[in-house]
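1. need a structure here:
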Amino acid sequence: MVQLASSHDAFDELSGDVVVVPGFAGSRLVDTQRNNEEYWLTEDLLEDRVHPPMHLPIHVRDDAPDPVVSQGLLTDRPYIEYYSHFIHTLQQTADTSQGRLRVHLFDYDFRRNTVTLASRFIDYIETINRQQQQPVFVIAHSMGGLIALAALHQRPVLFRGILFAGTPFHGCIDALKNLQKGALWGRNRDVFTAETQFQLQSTFTFLPLDGRGLQHRENGTEWLLDFQDIDGKLEVDYAGAITEPGDGLCVNALLY
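-> Reported below is the predicted structural model:
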């Protein structure tokens, strides 16, 4: 009989530098113009009492500065369980490892594109590498996995391994739904509206790579699209309709 190791035993086997990369919306955002006031994620936001604009200006490109910046992971929120238990256990293991394990938390502005974020991540890992003179092990969730994968392709020598958790390597259907109807956070429907989703660079990272997700309303046949083709991308109007590029005519399509 094979006895499976407990989760605690698995943590005990970790050593060296371990970097945790959260998923979409897993990093704190603060407003530098308001003395680093909490921007994302607050209890007032989840309770639909405040509606901070989450979009980036439509003209913002790549690494252009914005007063709202990332600052740490969402690990200490009494009103929502995000990464709290996992980070606490991991850090507790590091604290009792006599220096064998070192934990690093990489936060990022999840509104931006993965190309820019991967470049920042590489800089972050290179700093650790210069200090410790050894590659790192990465634990990456969701969008964090896409960032880590992009960095791995560019600088494989920096990594000794990556654990991908729930990473949408082929995109996800929810990206199309969010472009049509927005996304609900807690009780709040007015933060990540369809308009806001369209103005997030990261939204387009999640579009299905296989072009699936739509069907014609009239006959139910599948409507395949290359979402990575800049000339074939969907245009989403602010009423939530999907239209063909150029002519502004509404396509009778349903998400499935």
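2. going forward, measure contacts and count neighbours with C-alpha atoms only.
-> OK.
3. Would you map the strands across the stretch 101-250 of the chain?
-> With DSSP state E, counting those that start in this stretch as the criterion, the stretch 101-250 of the chain has strands at 101-105, 136-141, 159-165, 183-185, 188-192, 214-216, 222-223, 235-236, 242-243.
4. helices or strands up against the first one?
-> With contacts defined as 3 or more Cα pairs under 8 Å, 6 or more residues apart in numbering; DSSP states H and E, the secondary structure elements packing on strand 101-105 are strand 16-21, helix 84-95.
5. Could you tell me the angle between the longest one and strand 16-21?
-> Here helix 84-95 runs at 160 degrees with respect to strand 16-21, directions being taken by axes from the mean of the first three to the mean of the last three Cα atoms, to 10 degrees.
6. quick one on the thing from earlier: among the helices and strands packed on strand 101-105, which comes closest to V69?
-> strand 16-21 (16.1 Å; Cα to Cα).
7. which strands and helices sit next to the closest one?
-> Against strand 16-21 (3+ Cα pairs under 8 Å, 6+ apart) you get strand 101-105, strand 136-141, helix 143-154.
8. Make a markdown table out of the ones you listed and add distance to Q201 and mean neighbour count.
-> Converted to a markdown table, the helices and strands packed on strand 16-21 look like this (distance: least, Cα to Cα, whole Å; neighbours: other Cα atoms under 10 Å):
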| stretch | distance to Q201 | mean neighbour count |
| --- | --- | --- |
| strand 101-105 | 23 | 18 |
| strand 136-141 | 19 | 22 |
| helix 143-154 | 12 | 21 |
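9. Following up with a second sequence; could you model it the same way so I can compare the two?
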Amino acid sequence: MFAEFSASELNLDSSKSSSVRIVKVPRDPLESVLEHLTGDLVILGGYRGSILRSAETPHRQLWVPMKVGLKVRKVNLEVGLDPEDEENMEKSIIPSGMLKNIGPVDISKRLFKRVRECENARSGKLRVHDYGYDWRLSPHLLSRKLIEFLRKLPSNQGENPSGALRCINILGPLRNGDAVLLNEKVLTAHVNFSLRTTWVFLPEDGYCFIDKVTNEEYPVDFYDTNEWVKYRLCPSRKLVKDRTLAPQMDASSSSTEQQQEETYAVSPKDKSDRSKNLAYLARTLAETKRFRAELQHSPAHQAANAYPPIAVIYGKEIPTVFAARVACREAIPCQDAYDNLAFGSGDGVVLAKQAMPPPGLYKL
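-> This next block holds a predicted model:
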């Protein structure tokens, strides 16, 4: 806390008071906001930003305790590929509020503490809700549950979630998986494949790969299952011929592919799994595309003043991936397709220009 003092309070000669600089430090912006904030405040995390627990007592934390990151505990976050697997997921795994910290790394713990300790929260004028959701499930399902939750709030605010992010970084985890601290077995490529929210971040305009010399664009239709197989974007060995060792572009590629085709041709079980995975992929891509289409600006909603006020805090100081540089279009299926990346301004995950409010919404 900072304050201003007069020359007399500092026991200084008043004749020399003109030499004393009085500095007024700006107030903490959050304090100013909390003074005027009332009603219901819902705080929720983004992708992978909610705690997941076992539905069985004592409700052991599955996402993401330090023991999992350090390979001390094993968890299975894979979602079944059938629609009913999502609806029944709460029988085995339940959400439990926003992820506030991972070990010593603070994510939102101090934010919750400051908000809940403000005067309006203590007096009951501000109600703080820690909303958790199972971020692995379909956006349609998650949106429905969020709307149901919002409708039950005392202030009864907001029924029209809007906006859609685009993040091509998701293609790396889809093909190769990604690590949680030191653990590479929690979010394997196949687990990421089964998470319905993974697909929401795919670019609709097909922009992802560019020529590393000429910057020519090589658009890919990420909502076409044939493109996923053709360019080996998918992780499952049952869906593509080889996930981690995609053959490089040399004379041996054709012979390697022929051997793999012969290997997969003799396994009826693999054929069945491949068909199931393809059916899941086609269904999920179609549902995701429909979900994103529903988020587009609606003149009717605008005319009815149905859109809630929206404000976006975005970052532009951290290099953020916006494309992958490849030798040619034929190089997209290769193992090293994501080794040479192009960066722009953003927060490290989402580009600044992609974090803007959706087109058509009211702007101050």
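10. Superposing both, give me the TM-score.
-> The TM-score (TM-score structural alignment, normalised by the length of the first structure) is 0.73; 221 aligned residues with a Cα RMSD of 3.3 Å.
11. what about the helices in the first structure?
-> With DSSP state H as the criterion, the first structure has helices at 7-12, 43-46, 84-95, 114-132, 143-154, 174-181, 194-198.
12. what's the closest of the helices and strands packed on strand 16-21 of the first structure to I230 of the first structure?
-> helix 143-154 (20.4 Å).
13. who touches that closest one?
-> 21-24, 114-115, 117-119, 121-122, 138, 140, 158-159, 162, 164-165, 167-169 (Cα atoms under 8 Å, 6 or more residues apart in numbering).
14. what about L4 of the first structure, neighbour count?
-> 8 (other Cα atoms under 10 Å).
15. contacting residues around the alignment partner in the second structure of E38 of the first structure?
-> Residue correspondence to the second structure (TM-score structural alignment): E38 of the first structure is matched to Q61. Contacts for Q61 of the second structure (Cα under 8 Å, 6+ apart) come out as 51-54.
16. hmm, try it at 6 Å
-> Going by Cα atoms under 6 Å, 6 or more residues apart in numbering, Q61 of the second structure touches R53.
17. returning to what we had before: will you turn the helices and strands packed on strand 16-21 of the first structure into JSON lines that also has distance to E47 of the first structure?
-> Output for those, formatted as JSON lines (distance: least, Cα to Cα, whole Å):
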{"stretch": "strand 101-105", "distance to E47 of the first structure": "28"}
{"stretch": "strand 136-141", "distance to E47 of the first structure": "26"}
{"stretch": "helix 143-154", "distance to E47 of the first structure": "25"}
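18. picking that back up, just tell me which of the strands of the stretch 101-250 of the first structure ends up closest to D76 of the first structure.
-> strand 101-105 (13.6 Å).
19. Next, the mean deviation of that closest one compared to the second structure.
-> Superposed on the second structure, strand 101-105 of the first structure shows a mean distance to its aligned partners of 1.0 Å (mean Cα distance after the TM-score superposition for the first structure).
20. quick one: contacts of that strand?
-> Against strand 101-105 of the first structure from outside (Cα under 6 Å, 6+ apart): 15-20, 94.
21. rerun at 7 Å
-> 14-21, 91, 94 (Cα atoms under 7 Å, 6 or more residues apart in numbering).
22. Filter the residues you listed down to just the buried residues.
-> Neighbour-count burial (16 or more other Cα atoms under 10 Å) applied to these gives 14-21, 91, 94.
23. Now check N188 of the first structure against the second structure: what is it aligned to?
-> Using TM-score structural alignment, N188 of the first structure sits opposite N183 in the second structure.
24. What count of nearby residues applies to that match?
-> 18.
25. ok, S96 of the second structure - how many residues close by?
-> Neighbour tally, S96 of the second structure, other Cα under 10 Å: 19.
26. what's the answer for F193 of the second structure, then?
-> 25.
27. Next up, the contacts around whatever residue of the first structure lines up with it.
-> Using TM-score structural alignment, the partner of F193 of the second structure in the first structure is F198. F198 of the first structure is in contact with L179, counting by Cα under 7 Å, 6+ apart.
28. follow-up on the earlier one: could you redo the buried ones among the contacts of strand 101-105 of the first structure as a markdown table and give each row distance to N252 of the first structure?
-> Shown next, in a markdown table, are those (distance: Cα to Cα, whole Å):
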| residue | distance to N252 of the first structure |
| --- | --- |
| L14 | 52 |
| S15 | 54 |
| G16 | 54 |
| D17 | 51 |
| V18 | 48 |
| V19 | 45 |
| V20 | 42 |
| V21 | 39 |
| Q91 | 51 |
| A94 | 55 |
